[in-house]
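Engineer: Okay, predicted coordinates and the sequence, questions at the end:
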Amino acid sequence: MAELADLEIGDMRTVYANYGNPAWKRAATSRQVSRLLDRLAENLAEGAIGIGLMVGYAPGVDPSKYVPISELAARTNTGTFTHARDLIDHSPNALIDGALEIVAAADETGARAHYCHVNSTSLQHLDRVLGLNEESPEPITTEAYPYGAGSTMISADFLATSRLHERQLTPDKIVYTPTGERSATPHTLELRRTDADASVIVHLLDETVEHDRRIIDRALTFPGTIVCSDAAPLMWSAERHDPQSWPPPASLQVHRRTAGNYSKFYVRETPQMSMVEAVERCSLGTARVPAGRRAGDAAQGACPNRLRCRPGRVRPPGRVRPRDDHRPRHLPRRRSALNRVCGSVGGRPVGRHRR
């Protein structure tokens, strides 16, 4: 966004507000690509764990520009983390199939590639995508989350009313997070114009439908898949608060997967796998993704990723209901949080913050 659209990126709110801005989604010039690569190289030298690519939100980006970024990741021994471009199955006019783009770039450059949230980007075409990843000459890691509902900004390209059919969506499957209301077509159009940085819950898969449940289970139990929340930053409906403060304010809004992702996976999938494997997919498995060299190591004096629980008492804090009013949910105060806080007992943090 900064290089292609000449935007000042202050925080994630600025990023969200520009999800629908076409200026950063077009094909880049050679000069812009050169500046972008210089900026990325500088960020990696300063300690960034890898390169994130949001081509799923920028369908006009030239596929040939993906390769130099993968080459940079290979040279710096880091990796790419890609929210895949549209699949050809979803968008027949896409410049390249999103899954094939990731695999081909990894094969050409030798970069370590990670395919972000394969469940929500693949949907009914999951088996084809997993097959491509499995057959790739270069290892492709991936992750999934145990919810049928995802979260994004209302201005995302694929939520344009003219494109909802590509993912078998209808406006009533889009929940406007600030109020909890479900969208109707005219209202969706208006919100995309007037409140572009608003978050929405999108019911991509219906957990009450067996076929959709099987897609989620297939993604979560595929060999090597790790469990990742794809959690968005904490959101406030009114005034801003310090995200490091504890306990969080009652006005906090958050997608269920931010608070209940790992416990929901544990409860959902342990009948199909051992407790050790389930916990491994939520913890040690993350050290095997492209950035494992850095992210898997705890800094001196920091709290390593640890989880202490009573297996028989693990419960997710709730579920995303596909047909209720979907009033904004709030983060539970009794929780276990990895990375930022080792854990909490009765709402009181235990361990040290990792800054």
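Structural biologist: Structure's in. What do you need?
Engineer: Could you use CA atoms for every contact and neighbour count after this?
Structural biologist: Fine.
Engineer: wait, Trp236 sits on Pro248?
Structural biologist: No. At 10.3 Å, Trp236 does not count as touching Pro248 under the criterion of C-alpha atoms under 8 Å.
Engineer: Could I get the full set of strands for the stretch 151-300 of the chain?
Structural biologist: Using DSSP state E, counting those that start in this stretch, the strands assigned to the stretch 151-300 of the chain run over residues 174-176, 181-182, 199-203, 226-227, 235-236, 252-253.
Engineer: Make a markdown table out of those and add mean neighbour count and distance to Thr82.
Structural biologist: Below are these laid out as a markdown table (neighbours: other C-alpha atoms under 10 Å; distance: least, C-alpha to C-alpha, whole Å):
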| stretch | mean neighbour count | distance to Thr82 |
| --- | --- | --- |
| strand 174-176 | 25 | 24 |
| strand 181-182 | 20 | 29 |
| strand 199-203 | 24 | 20 |
| strand 226-227 | 28 | 15 |
| strand 235-236 | 18 | 24 |
| strand 252-253 | 20 | 26 |
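Engineer: Generate CSV for the ones you listed, with distance to Met12 as supplementary columns.
Structural biologist: Formatted as CSV, the strands of the stretch 151-300 of the chain follow (distance: least, C-alpha to C-alpha, whole Å):
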stretch, distance to Met12
strand 174-176, 18
strand 181-182, 24
strand 199-203, 12
strand 226-227, 23
strand 235-236, 11
strand 252-253, 16
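Engineer: Which stretch among those strands approaches Asp86 most closely?
Structural biologist: Nearest of the strands of the stretch 151-300 of the chain to Asp86, taken as C-alpha to C-alpha: strand 199-203 at 16.4 Å.
Engineer: so what does the closest one touch, helix or strand wise?
Structural biologist: Judged by 3 or more C-alpha pairs under 8 Å, 6 or more residues apart in numbering; DSSP states H and E, the packing partners of strand 199-203 are strand 149-153, strand 174-176.
Engineer: Next, the angle strand 149-153 makes with it.
Structural biologist: 150 degrees (axes from the mean of the first three to the mean of the last three C-alpha atoms, to 10 degrees).
Engineer: One more to weigh against that first structure:
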Amino acid sequence: MKEGAIGIGVNASYAPGHGQKEYFALAELAIEYDVPTFTHVRYASITEPQSSFEAVKELIGNASITGAHMHICHINSTSLSDIHATLALVEDAQAKGIRVTAEAYPFGAANTVVGAAMFSGPDWRDRMSSTANNFQLGADRMTEDELADYQANNPGTFITWHFLDENKTEDLALLDASVTHPSVLIASDSVFWSYFDEDGNVKTYEGDEWPLPEKAFSHPRSTATYSKILRSYVRERGLLSLNEAIRKMTLMPAQTIEDSVPQMRNKGRIQVGMDADIVIFDPATIANLATFANAHQPTVGVQTVLVNGGFSVRDGELVLDAPHGRQIRNSAAD
């Protein structure tokens, strides 16, 4: 915190046995340094006890008692089909002035390690309403035998987990509920890139080639989150206005942390005196091309990206040596 960290990350779902006292102590630390916590809530379950609903109540309780600002990471994938109930909790908390915020990404699949604690125990599929063959590695869905093998022998392998089927009306409606909710901002939860080596082992790609090598794979949210919002939710289905979508992707994230990170008061606004962080795109053509089978297809329809007034994308081409980015630090580091 003293070196400028913008908040405290809490990966509760990956350590579900951590104590409530410990989590409460992190909330107290956050209020001491006037920064938010960013929590991947524990459990990820639609059954009780130890449900996602319970986990969100715990976060809201900590925020209410300590006064800390506590942010819920990807409320869509952590709530699963209980999204309406958890969104109602957030609404009620915010109406009472409790400092709770949330974000979501516009995909019915997550990306995480295959050996995560949430995918363990005799009833984990029932708790998550998780069907067979809904895990993906690279371009292909994993068989149940492959899943068991990776969990036993390569538990740190990153996989894509399909928790909703966007081709089903009822599943898509659950995803839409999180994405379109007025209080939920849009975040990508971008992840790194992987590849299979010559022996078939999964490795993390650490190069800097552009375009990315054909063998690299990831989750499409790493390249296509915001373009999917503009294509699907704005242009094609009309679930969000263009202004509301842009607000959710720019101004809301800045406002979420600007109380503790003063630099963010100059972000997310096109005004005199603000930082010139600007994306110029064509609303009629912007589209996400990335898929779960092939995630490294770049978005189309973006012409220019300015960061602090300097080009990062110019005439549709990435500027590989753009030097314009700056560190963001909390107010204590100023």
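Structural biologist: Here it is on my side, so go on. What you are looking at is a predicted structure, and each value in this text was computed from that prediction instead of being measured.
Engineer: Need the TM-score from the superposition.
Structural biologist: Superposed pair, TM-score by TM-score structural alignment, normalised by the length of structure 2: 0.81. Supporting alignment: 302 aligned residues with a C-alpha RMSD of 2.9 Å.
Engineer: and the helices and strands packed on strand 199-203 of structure 1 as a markdown table, adding distance to Ser162 of structure 1?
Structural biologist: Output for these, formatted as a markdown table (distance: least, C-alpha to C-alpha, whole Å):
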| stretch | distance to Ser162 of structure 1 |
| --- | --- |
| strand 149-153 | 17 |
| strand 174-176 | 14 |
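Engineer: Now for the aligned residue in structure 1 for Ser218 of structure 2, how many residues are close by?
Structural biologist: Counting by TM-score structural alignment, Ser218 of structure 2 corresponds to Val254 in structure 1. Look at Val254 of structure 1: counted by other C-alpha atoms under 10 Å, it has 21 neighbours.
Engineer: How about Asp259 of structure 2?
Structural biologist: 17.
Engineer: can you check Thr78 of structure 2 too?
Structural biologist: 29.
Engineer: Could you measure from the aligned residue in structure 1 for it over to Tyr266 of structure 1?
Structural biologist: Mapped onto structure 1 by TM-score structural alignment, Thr78 of structure 2 lines up with Thr121. Look at Thr121 of structure 1 and Tyr266 of structure 1: by C-alpha to C-alpha, to the nearest Å, they are 22 Å apart.
Engineer: Would it be right to say that the match of Thr78 of structure 2 lies in a helix?
Structural biologist: Yes. Applying DSSP: H, G, I helix; E, B strand; the rest coil, one finds Thr121 of structure 1 inside a helix.
Engineer: Assign a three-state SS to the closest residue to it other than its chain neighbours, would you?
Structural biologist: Counting by C-alpha to C-alpha, 6 or more residues apart in numbering, Ala84 is the residue found nearest to Thr121 of structure 1 once chain neighbours are left out, at 6.9 Å. Using three-state DSSP, the structure places Ala84 of structure 1 in coil.
Engineer: so what corresponds to Ser274 of structure 1 in structure 2?
Structural biologist: Under the alignment (TM-score structural alignment), Ser274 of structure 1 maps onto Ser241.
Engineer: need the contact list for the nearest residue to its match once chain neighbours are set aside.
Structural biologist: In space, and not counting its chain neighbours, Ser241 of structure 2 is closest to Val234: 5.8 Å by C-alpha to C-alpha, 6+ apart. Neighbour list for Val234 of structure 2: Leu240, Ser241, Leu242, Ala245 [criterion: C-alpha atoms under 8 Å, 6 or more residues apart in numbering].
Engineer: Check the gap between the closest residue in space to the first one that isn't next to it in sequence and Tyr205 of structure 2 for me.
Structural biologist: Nearest in space to Leu240 of structure 2, with sequence neighbours left out and distances taken as C-alpha to C-alpha, 6+ apart, is Val234 at 5.0 Å. For Val234 of structure 2, the distance to Tyr205 of structure 2 (C-alpha to C-alpha) stands at 33 Å.
Engineer: With Arg221 of structure 2 instead?
Structural biologist: Remark: distance between Arg221 of structure 2 and Tyr205 of structure 2 (C-alpha to C-alpha) = 17 Å.
Engineer: Counting neighbours, go ahead and name the busier of these two.
Structural biologist: For Arg221 of structure 2 versus Tyr205, the count of surrounding residues by other C-alpha under 10 Å is larger for Arg221: 26 against 16.
Engineer: what residues are up against the aligned partner of Glu181 of structure 1 in structure 2?
Structural biologist: In structure 2, the residue matched to Glu181 of structure 1 (TM-score structural alignment) is Asp140. Counting by C-alpha under 8 Å, 6+ apart, Asp140 of structure 2 touches Ala293.
Engineer: Then Pro316 of structure 1?
Structural biologist: Residues counted as contacts of Pro316 of structure 1 (C-alpha under 8 Å, 6+ apart) are Gly260, Asn261, Tyr262, Ser263, Lys264, Val267.
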